[in-house]
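A.B. asks: got a sequence here, can you build the structure:
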Amino acid sequence: MLWSDESIFRVTDNARGNVYRRPGSDRLDPKFCYHTVKHPESLMASGCFTFFNIAVLKSAVLRCHTAKSVTQWLSDSEVNFISDWPSNSPNLSLIENLWSIIKHRLQGKDTSTLTKLETVIKEEWLNFDHTILENLANSLPSRLKECIRRKGKPIDY
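C.D. replies: Below you'll find the model as predicted:
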């Protein structure tokens, strides 16, 4: 199985820490205020990952395809598949979880320019712990069951 998608990352000043003021100081003094940018520069990152596990594939044997020609062939061939598969389901798109983890890891890192942002994203991507990918892939059977149980409504993943 292969999960692919893209995500937007924005240039930010993640160097924020806690601000401590002396009692009685002006909380609106510019040195105590964070400056924000209404429309920060951003970049689109594309990525994919795969994890092959026979046990996961056997337990998640229901196949999902939405093209009419494919669903007709699957039906004619008597292959089990989910006919009302949601076309854009974050519940089943494991890479959405991966992007979320990477964005969380960027907090506190210097992403103040597009170059720095790109560098940090690449570093995080290349140094990703593969057991996290394995855990995401292994969660697929339970995600599928939960999606079926909830009839396509959001699930807790």
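
A.B. asks: could you use CA atoms for every contact and neighbour count after this?
C.D. replies: Noted.

A.B. asks: ok, and the closest non-adjacent residue to the residue most central in space within the chain?
C.D. replies: Closest to where the C-alpha atoms of the chain average out (Cα atoms, centre = their mean) is residue 96, at 2.1 Å. In this structure, residue 96 finds its nearest non-sequential neighbour in residue 90, 6.4 Å apart by Cα to Cα, 6 or more residues apart in numbering.

A.B. asks: show me where the protein has its strands.
C.D. replies: Using DSSP state E, the strands found in the chain span residues 2-10, 42-50, 63-64, 81-82.

A.B. asks: hang on, the earlier thing: let me know how buried the residue nearest to residue 96 is, in neighbour terms.
C.D. replies: 14 (other Cα atoms under 10 Å).

A.B. asks: please provide the structure for the following sequence as well, for comparison with the first:
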Amino acid sequence: MFTCKETRAVIIALHKKGFTGKDIAASKIAPTSTFIGSSRTSRSVSIVVKKASWHPRKSSKRQDRLLKLIQLRDRGTTSTELAQEWQQAGVSASARTVRQILLEDGLVSRRAAKKPLLSRKNIRDRLIFCKRYRDWTAEDWGKVIFSDESPFRLFGESGKKLVRRRQGERYHQSCVMPTVKHPETIHVRGCFSDKGVGSLTILPKNTAMNKGWYQHIFREQLLPTIQEQFGDKQCIFQHDGAPCHKAKVITKWLGEQNIDILGPWPGNSPDLNPIENLWSILKRRVDKQKPTNSDKLQALIMQEWAAISQDVAQKLIDSMPGRIAEVLKKKGQHCKYKLHVIVNKSL
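C.D. replies: Sure thing, here's the model as predicted:
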């Protein structure tokens, strides 16, 4: 498709845009005999094309723009489907050629991120919430105690596992990830602040979280945590808009306990709650130890929860101003704020 000179120019341009050698090689923009080398210190690129055949470009710049518009209209369209649509515009090209042209504009195929669906109301509520708290500092967020529920399943939470194996070891016991049709699930409710993790309650099996159970957990677990971490100082409690949280009896009871509520909390907004990062840390720690039954799973959940350091909790709370700013920047859309460093260091 390209001459040697053009290939070199395209590779250098992609490298300057931040694409790694692996990304460029995967695009097959150059023949397999092309060597691509890069230096992290100098950020230079050395390319040696041993053999390359010249092919005239099959499309004009205008046709290339059309291809990109088709792709941007539906990001999930495959390169084969794009080639078929492009053919209707008079360009006969392979799926590989389509991928190469899109790569020139930085359009690389990646796994779609999974996020809760945001309705117009969700987006509006997220903006209202973030504008209300946009001036809060990390010190202000230190007065908040965050809470949430989360499920834990046997045999791990992740849907993908990488293993190193030799030929013929694909089904070796140490190289497979066990699955069951109906994995046992344990539901927990926990809370934390910048003072550290608080109470963690494991719900009895087949117990639905209703206003009665919620008031019981609050009285027996959350109130002692608030007293332990804040004493006589005023704190603000965060919970989402689940029906049992908004029940009149709960609202009245919280008022009688002189507990202020953060919010109103916007729906479908786990990215704004730092406890989601805490669940991620906890699940990875528990999964690493491979519990084989419900009792071991419960014991590990409690053990690893108690082992989460106050330093991790502090960093998560300190991230709140950044989360708020990110959502405002994205005009209410999902915040990509992820604390990979904190999660990795805590494992």
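
A.B. asks: returning to that earlier point: and the residue nearest to the centre of the first structure, how far is that from residue 106 of the first structure?
C.D. replies: 16 Å (Cα to Cα, to the nearest Å).

A.B. asks: just residue 35 of the first structure next, same as before
C.D. replies: 19 Å.

A.B. asks: quick one, which of those two is more surrounded?
C.D. replies: Taking other Cα under 10 Å, residue 35 of the first structure and residue 106 do not tie; residue 106 has more neighbours (17 against 9).

A.B. asks: the more buried one matches what in the second structure?
C.D. replies: Aligned counterpart of residue 106 of the first structure in the second structure: residue 286 (TM-score structural alignment).

A.B. asks: same check, this time on residue 147 of the first structure
C.D. replies: Match for residue 147 of the first structure (TM-score structural alignment): residue 327.

A.B. asks: returning to what we had before: redo the strands of the first structure as CSV? Include distance to residue 101 of the first structure and mean neighbour count.
C.D. replies: Converted to CSV, those look like this (distance: least, Cα to Cα, whole Å; neighbours: other Cα atoms under 10 Å):
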stretch, distance to residue 101 of the first structure, mean neighbour count
strand 2-10, 12, 14
strand 42-50, 13, 13
strand 63-64, 26, 16
strand 81-82, 28, 16
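
A.B. asks: closest one to residue 123 of the first structure among those strands?
C.D. replies: strand 42-50 (12.9 Å; Cα to Cα).

A.B. asks: tell me the average deviation of that closest one from the second structure after fitting.
C.D. replies: Strand 42-50 of the first structure: mean distance to aligned residues in the second structure after superposition is 0.7 Å, counting by mean Cα distance after the TM-score superposition for the first structure.

A.B. asks: check the offset of that strand from the chain's centre.
C.D. replies: Per Cα atoms, centre = their mean, to the nearest Å, the displacement of strand 42-50 of the first structure from the mean C-alpha position of its chain is 10 Å.

A.B. asks: so which bit of the second structure is that strand matched to?
C.D. replies: So strand 42-50 of the first structure sits over residues 185-193 in the second structure, by TM-score structural alignment.

A.B. asks: related to what we said a few turns ago, for the match of residue 147 of the first structure, the count of nearby residues, please.
C.D. replies: 22.

A.B. asks: which residues touch it?
C.D. replies: Contact analysis of residue 327 of the second structure by Cα atoms under 8 Å, 6 or more residues apart in numbering lists 126, 127, 130, 333, 334, 335.

A.B. asks: kindly recompute the last result at 10 Å.
C.D. replies: Residue 327 of the second structure makes contact with 123, 126, 127, 130, 131, 271, 272, 333, 334, 335, 336, 337, according to Cα atoms under 10 Å, 6 or more residues apart in numbering.

A.B. asks: the second one is in contact with residue 270, isn't it?
C.D. replies: No. No contact is recorded between residue 126 of the second structure and residue 270 when judged using Cα atoms under 10 Å, the distance being 11.1 Å.

A.B. asks: which residues are in contact with both of these two?
C.D. replies: residue 334.

A.B. asks: relative to residue 73 of the second structure, how far out is the closest residue to residue 185 of the second structure other than its chain neighbours?
C.D. replies: The shortest distance from residue 185 of the second structure to any non-neighbouring residue, by Cα to Cα, 6+ apart, is to residue 153 (4.5 Å). Counting by Cα to Cα, the gap from residue 153 of the second structure to residue 73 of the second structure is 38 Å.

A.B. asks: and the end-to-end length of stretch 325-335 of the second structure?
C.D. replies: End residues of stretch 325-335 of the second structure are separated by 9 Å (Cα to Cα).

A.B. asks: list the buried residues of that stretch.
C.D. replies: 325, 326, 327, 328, 332, 333, 334, 335 (16 or more other Cα atoms under 10 Å).

A.B. asks: no further questions, thank you.
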